[in-house]
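1. quick one: sequence plus predicted model below, questions after.
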Amino acid sequence: MYDTPVLYTINSCSRCQIVKNHLLSMDIDFSEVNLSQTPDRHRDLKAYIGEVYVPLFIYGNRIIKGDCLEEINKILIQSGDRIVKSNIKPDSTC
């Protein structure tokens, strides 16, 4: 369980950058775990969700795989964090 939002990313991942930019544009405090820079964290992620997948957004006990911005917004709204309605369309695989 994560008390603050965590975003798992890797270098050269455009979908990771979309989510990161979205959170930054809304001034959401989050921790980024870049698996390219901290490869030992692969094990943590695999133990937690059973696989290594990026981008991966975790907040509380909620997990969002991919760049599903509207789903991320829903989690942040439910948590009471300030949210600005996104003009970015979520990935169709959400």
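-> Received the coordinates, thanks.

2. please make it C-alpha for all contacts and neighbour counts, starting now.
-> Will do.

3. next, the residue nearest the centre of the chain: secondary structure please.
-> Centroid-nearest residue in the chain, with Cα atoms, centre = their mean: Phe57, separated by 2.4 Å. Here Phe57 is recorded as strand under DSSP: H, G, I helix; E, B strand; the rest coil.

4. check it against this one:
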Amino acid sequence: MKQVTIYTTHNCAYCNAVKMYLKQKGVKYTEFDISRDLKKQLEVAKLTGQSSIPVVIIGNKVITGFDIQQLNKLLGLQDFTGKKNRKIL
């Protein structure tokens, strides 16, 4: 499975939703709370050009916000129809 990193803050509803979704799917991740780490805040700004969160990094791909379709696609998980997302080569 690809490495997953999440940039969050403690009071962010969408951050909590992303974490809960990944836990439900059995996906392990590394979390950084940017409200407590200026260096990580700067990383988010550099990665996305903005300061909005959550930011999810899967491999070398960046997702901003809670985008279930993108999460499923990049992690090879099933979508809401029960079909496994296929990777296009």
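-> Here it is on my side, so go on. Quantities reported herein were computed from a predicted structural model and do not represent experimental measurements.

5. for the residue nearest to the residue nearest to the centre of the first structure when sequence neighbours are not counted, give its distance to Cys13 of the first structure.
-> Nearest residue to Phe57 of the first structure in three dimensions, chain neighbours excluded: Leu7, at 4.6 Å (Cα to Cα, 6 or more residues apart in numbering). According to Cα to Cα, to the nearest Å, Leu7 of the first structure stands 13 Å off from Cys13 of the first structure.

6. elements contacting the host helix or strand of Val19 of the first structure?
-> Assigned by DSSP states H and E, Val19 of the first structure belongs to helix 14-25. Other elements packing on helix 14-25 of the first structure under the criterion 3 or more Cα pairs under 8 Å, 6 or more residues apart in numbering; DSSP states H and E are strand 2-9.

7. in terms of secondary structure, what does the strand it packs on contact?
-> Other elements packing on strand 2-9 of the first structure under the criterion 3+ Cα pairs under 8 Å, 6+ apart are helix 14-25, strand 31-34, strand 56-60.

8. quick check, distance from the first one to the centre of its chain.
-> Think helix 14-25 of the first structure. For helix 14-25 of the first structure, the separation from the chain centroid amounts to 8 Å (computed by Cα atoms, centre = their mean, to the nearest Å).

9. list the buried residues in it.
-> Buried residues in helix 14-25 of the first structure, counted by 16 or more other Cα atoms under 10 Å: Arg15, Cys16, Gln17, Ile18, Val19, Lys20, His22, Leu23.

10. which non-adjacent residue is nearest the fourth one?
-> Looking back up the chat, that one is Ile18 of the first structure. Ile18 of the first structure's closest residue in space is Asp67 (Cα to Cα, 6+ apart), at 6.8 Å.

11. next, count neighbours for that neighbour.
-> When counting by other Cα atoms under 10 Å, one arrives at 26 neighbours for Asp67 of the first structure.
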